[in-house]
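Novice: this one's structure only:
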């Protein structure tokens, strides 16, 4: 009887291991060389929970040494979670470029746009660079595309509290998902056209970016978490809409 139990246990463990191996793997990277957001740790935990709920496995690190061809080949998407500054050396940058060119995906959250200002390839992929921001406050987000997995659950106007980035060097080739209404808050500097989330195919892969995600409280917001889950699912290669 004990022998049969051990065989059954081995079968279950082997099966679970096989299922885990089949899940697409996502690398969450949160290295900072500039301002460090105190929401990073909570954000990483939230993405790990999203992985369990949506069928992908998550590895979180701040070690740039993972950016080699050999190590990146296990992943299908990379999330830059409020990274800041110059975080990859030229060899690591080249490995990341080859990762995207191989058909994989990228997700940038909040300060991912405050990263690698001297790497033009990255700037075009993320879709724009951070320029400035006012204080954290509630504002009206206008959803322009409800067909995408990251926005299909949201209302036409989504009231949300966050830190609202102004951008420079926006890539005109991205597909707009959401803009923010500067009349609904104080301190915006972009005028009538102020995008805060977008996606596009880029250099053989897929990229999604959202400016949201500054505060710890954001990672308790079900709508924001679904927004992130949709972006990751898109980056993993699922169709942008159902």
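Specialist: Yep, it's here. Bear in mind that the values here come from a model prediction, so they are computed numbers and not experimental data.
Novice: Could you use CA atoms for every contact and neighbour count after this?
Specialist: OK.
Novice: pretty sure residue 60 is touching residue 40, no?
Specialist: No. Taking contacts as C-alpha atoms under 8 Å, residue 60 lies outside contact range of residue 40: 10.6 Å.
Novice: residues shared between the contacts of the two?
Specialist: Common neighbours of residue 60 and residue 40, using C-alpha atoms under 8 Å, 6 or more residues apart in numbering, are residue 30.
Novice: let's bring in a second one:
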């Protein structure tokens, strides 16, 4: 009997170790990306001469926010139709070449996670923005899985730490910031109530010269993102001044990022959709 109990205990311990190892590998892959392949074939795109072009890029090699990505595409297509934009939607990185990027007014990283572009493609996007192009990032585009210092410095201004887990989704008021560009906040109620997975960053992008557009009061949410054994140091938030949307002039171009946008429900929130529409329009100016 003792021998049987001993075997069972060792079996349980072995299972726990295996599960712990598997979880550790998964967390590492979420943070640093899964195995990556880079598309290098230049796509054929017929750019119209009379409409501003937008590139909607939704490739993921890290965690995939499939609900939000799938819900966003028809909504952004409707915005393009409404505003007379030409929308090119892809998950293929071959479009990130200097010649084709120069024909887009704005590039949107639509919950794009992980290492999605090779070194040459990254450099092409950097030069595109610095020479007058525009880059928008939504939610997962800021999850620190891209391994790209220029991107973190110029789109995010801060390094992602974690998001709350208990509960993961929380409702709070989104507050317009005193320094906000009124063209981006136009026609959006002040404040407005929103439920999302609120990203926590290690520092405030305000300190890096970004213009903050919207914040939440970080003291109104439970920011704890601790995962036993794997990440036991994530029981902190950003405090009362918790930015959730910001922008910056980068060279001759512009960047805009919002940490909102986790799942499909955000695309039924007219205030969130209006924020994305306003941000795109703002990049045209």
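Specialist: Received the coordinates, thanks. Here the structure is a predicted model, which means the values were calculated and not measured.
Novice: Just give the TM-score of the two.
Specialist: Here the TM-score for the pair of chains, by TM-score structural alignment, normalised by the length of structure 1, is 0.84; 219 aligned residues with a C-alpha RMSD of 1.8 Å.
Novice: one step back: residue 60 and residue 40 of structure 1: who's more crowded?
Specialist: A count of neighbours by other C-alpha atoms under 10 Å puts residue 40 above the other of residue 60 of structure 1 and residue 40, at 21 against 18.
Novice: Give the aligned equivalent of the more buried one in structure 2.
Specialist: Matched to structure 2 by TM-score structural alignment, residue 40 of structure 1 sits across from residue 69.
Novice: Does its match touch residue 113 like I think?
Specialist: No. Counting by C-alpha under 8 Å, residue 69 of structure 2 stays clear of residue 113, with 11.4 Å between them.
Novice: Overlap in contacts, these two.
Specialist: Counting by C-alpha under 8 Å, 6+ apart, residue 69 of structure 2 and residue 113 have no contacts in common.
Novice: Do a quick rundown of the strands in the stretch 1-150 of structure 2.
Specialist: Secondary structure of the stretch 1-150 of structure 2 by DSSP state E, counting those that start in this stretch: the strands cover 53-57, 86-90, 106-110, 134-138.
Novice: what sits up against the first one?
Specialist: When contacts are defined by C-alpha under 8 Å, 6+ apart, strand 53-57 of structure 2 is touched by residues 47, 85-92, 103-110, 112.
Novice: Average offset of it relative to structure 1?
Specialist: When structure 1 is overlaid, strand 53-57 of structure 2 sits 0.3 Å from its aligned residues on average, using mean C-alpha distance after the TM-score superposition for structure 1.
Novice: can you give me the angle that strand makes with strand 134-138?
Specialist: Going by axes from the mean of the first three to the mean of the last three C-alpha atoms, to 10 degrees, strand 53-57 of structure 2 is angled at 40 degrees with respect to strand 134-138.
Novice: residue in structure 2 matching residue 160 of structure 1?
Specialist: Under the alignment (TM-score structural alignment), residue 160 of structure 1 pairs with residue 194 of structure 2.
Novice: quick revisit: only whichever of the contacts of strand 53-57 of structure 2 are buried, select them in ChimeraX.
Specialist: If you want just the buried ones from these in ChimeraX, going by 16 or more other C-alpha atoms under 10 Å, the selection is:
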select :85,86,87,88,89,92,103,104,105,106,107,108,109,110,112
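Novice: Using a markdown table, lay out the strands of the stretch 1-150 of structure 2 together with distance to residue 24 of structure 2.
Specialist: Listed next are these as a markdown table, based on distance: least, C-alpha to C-alpha, whole Å:
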| stretch | distance to residue 24 of structure 2 |
| --- | --- |
| strand 53-57 | 29 |
| strand 86-90 | 31 |
| strand 106-110 | 27 |
| strand 134-138 | 26 |
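Novice: Relative to residue 253 of structure 2, which of those strands is closest?
Specialist: With C-alpha to C-alpha as the measure, strand 134-138 is the member of those nearest residue 253 of structure 2 (5.3 Å).
Novice: corresponding residues in structure 1 for that closest one?
Specialist: Mapping strand 134-138 of structure 2 onto structure 1 (TM-score structural alignment) gives residues 105-109.
Novice: residues of that stretch that come out buried?
Specialist: Within stretch 105-109 of structure 1, the residues that qualify as buried are 105, 106, 107, 108, 109, counting by 16+ other C-alpha under 10 Å.
Novice: Check stretch 91-104 of structure 1 too.
Specialist: Under the neighbour-count criterion of 16+ other C-alpha under 10 Å, stretch 91-104 of structure 1 has 92, 93, 95, 96, 97, 98, 99, 100, 103, 104 buried.
Novice: just stretch 210-229 of structure 2 next, same as before
Specialist: Of the residues in stretch 210-229 of structure 2, 210-218, 221-226 count as buried by neighbour count, 16+ other C-alpha under 10 Å.
Novice: Out of those, list just those in strands.
Specialist: By the criterion of DSSP state E, membership of the buried residues of stretch 210-229 of structure 2 in strands covers 211, 212, 213, 214, 215, 216.
Novice: aligned partner of the fifth one in structure 1?
Specialist: The one in question is residue 215 of structure 2. Using TM-score structural alignment, the partner of residue 215 of structure 2 in structure 1 is residue 179.
Novice: which residues touch that match?
Specialist: Contacts of residue 179 of structure 1 by C-alpha under 8 Å, 6+ apart are 141, 142, 143, 144, 193, 194, 195, 196, 197.
Novice: could you redo the last one with a cut-off of 6 Å?
Specialist: Residues near residue 179 of structure 1 by C-alpha atoms under 6 Å, 6 or more residues apart in numbering: 141, 142, 194, 195, 196.
Novice: And for residue 198 of structure 1?
Specialist: 175, 176, 177, 208, 209.
Novice: Show me what it lines up with in structure 2.
Specialist: Residue pairing (TM-score structural alignment): residue 198 of structure 1 is matched to residue 246 of structure 2.
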